[in-house]
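[1] Sequence and computational prediction follow.
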Amino acid sequence: MSLLRDRLLGLSVVTLLLSGTLLAVVLGYGALVLGSAFVTGASVVGAAFELAVPWVPLAGVALLGAVFGSVGFVYALARRASVPRGGRVQRLAEFAERTYPPLRKLGLSEAVSEPEPSPEEKAQDALEDLKRRYVAGEIDEREFERRVDRLVANDSVDDARAERERRETLREGRY
């Protein structure tokens, strides 16, 4: 979703612009009326009272629109922000959730936790570790080959188990 296609962001910007413009016009008109009353020597309090009746509710609505537009704009941008993932941020989020239980509903710790590696990534990491240990001389060639064979066998066992579960699910008609 591109930045321009985000409806909340667009609605917030339009609301903020319209209410901000309306608020600027109302405040400018009020300042003009009060300034002219002050310059001409008329009662500033009387002018303010006459001005307050029709324009204060309009200014309140404009201010309310500006606040909602600003909050929506910040929320839309924050929703699109890139959140760092990692152990430190996850521990901080978990601490915040323990300290302030209502934060648990937001699911912050899950949002910033590192994703679980896929089985392929785990197997690749294990193979890289075996290669590193073999090159470093920690294990001999025979041990290296034995462990690689076991790693390949585990992958094929996992694949066979997943295929069997998929067939059983299809046979039972769950999907």
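    Happy to help now that I have it. Numbers count the residues shown, from 1 in each chain.

[2] When you work out contacts or count neighbours from here on, use the C-alpha atoms and nothing else.
    Fine.

[3] quick check: longest helix of the chain.
    The single longest helix within the chain, with elements called by DSSP state H, is helix 44-80.

[4] After that helix, which helix or strand is next? Please name it.
    Downstream of helix 44-80, the first helix or strand assigned by DSSP states H and E is helix 87-99.

[5] Comparison target below:
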Amino acid sequence: MGWVKRHLLVTSFVGLLLSVGLLTALVGYLGVVVYAALVSGGSIVGPLLELALPFLLGVAVLLTTATLSGVGFAVAVLRRLSLPRSERVHAVVDHVEREYSPLSSVVFADFLAPPEPSADERAERALADLKQQYVEGDLTEAEFERKVDRLVATDSVDEARADRERRLVHEREQSR
């Protein structure tokens, strides 16, 4: 499935071009047969009856292929667009995908989800929240300082853990 996802744009575009081109050629061939029958003065019914089953079968296969390729192409193009990522858009698309099961395989909701904040952004938000609580009088000065110290200590622990994991990965890569 990974190969199909990576090459969906190209394969669906080629499938769309081929199926629409062959469908056009098939309909054009039918037009030539009808025109030839009309020009020769013969009956149109005979040649049409001879072509009915293969023509209808070919049209059905090519229309199905064109439709599936068109949907695949549209999905691939939409995935590559620079769409706004927000929690509100993510919630709406997620709801639509859950309500209509055929859309659940498209997975646009995850694509539209806002990116996770980095550790620095989370720490800045937490510090801003603490400052706001202190300004509003919800925290005493001692509580504020204790929570800021705990926040800084947690940040230091997270950074140390991340550094240690980076070093381990680097050592594993060098040992290979």
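    Arrived safely, thanks for sending. Remember, it's a predicted structure, so these values are computed and weren't measured experimentally.

[6] returning to that earlier point: of all the residues in the longest helix of structure 1, which ones are buried?
    44, 47, 59, 62-70, 72-73, 76 (16 or more other C-alpha atoms under 10 Å).

[7] now swap in stretch 31-42 of structure 2 and tell me
    Val33, Val34, Ala37.

[8] Secondary structure element holding the second one?
    Secondary structure assigned from DSSP H and E places Val34 of structure 2 in helix 8-40.

[9] so that helix versus helix 45-80, what angle?
    160 degrees (axes from the mean of the first three to the mean of the last three C-alpha atoms, to 10 degrees).

[10] Average offset of helix 8-40 of structure 2 relative to structure 1?
    Its aligned residues in structure 1 lie a mean 1.9 Å from helix 8-40 of structure 2 after superposition (mean C-alpha distance after the TM-score superposition for structure 1).

[11] now that helix, how far from the centre of its chain.
    31 Å (C-alpha atoms, centre = their mean, to the nearest Å).

[12] for that helix, packing partners?
    Using 3 or more C-alpha pairs under 8 Å, 6 or more residues apart in numbering; DSSP states H and E as the contact test, the elements touching helix 8-40 of structure 2 are helix 45-80.

[13] average offset between the helix it packs on and structure 1?
    Mean for helix 45-80 of structure 2 is 2.8 Å (mean C-alpha distance after the TM-score superposition for structure 1).

[14] Give the residue farthest from the middle of structure 1.
    Gly41 (55.8 Å; C-alpha atoms, centre = their mean).

[15] Starting from Leu34 of structure 1, give me the distance back to that residue.
    From Gly41 of structure 1 across to Leu34 of structure 1, the span is 11 Å (C-alpha to C-alpha, to the nearest Å).

[16] How about Glu121 of structure 1?
    According to C-alpha to C-alpha, Glu121 of structure 1 stands 71 Å off from Leu34 of structure 1.

[17] swap in Gly60 of structure 1?
    18 Å.

[18] next one: Val83 of structure 1
    Val83 of structure 1 is 49 Å from Leu34 of structure 1, by C-alpha to C-alpha.

[19] Check structure 1 and tell me which residue is nearest its centre.
    Note: structure 1 centre (C-alpha atoms, centre = their mean) maps to Arg79, 3.5 Å.

[20] State the number of residues packed around the nearest residue to Pro115 of structure 2 once chain neighbours are set aside.
    Leaving aside its chain neighbours, Pro115 of structure 2 sits nearest to Arg85 (7.7 Å; criterion: C-alpha to C-alpha, 6 or more residues apart in numbering). By other C-alpha atoms under 10 Å, 15 other residues sit near Arg85 of structure 2.
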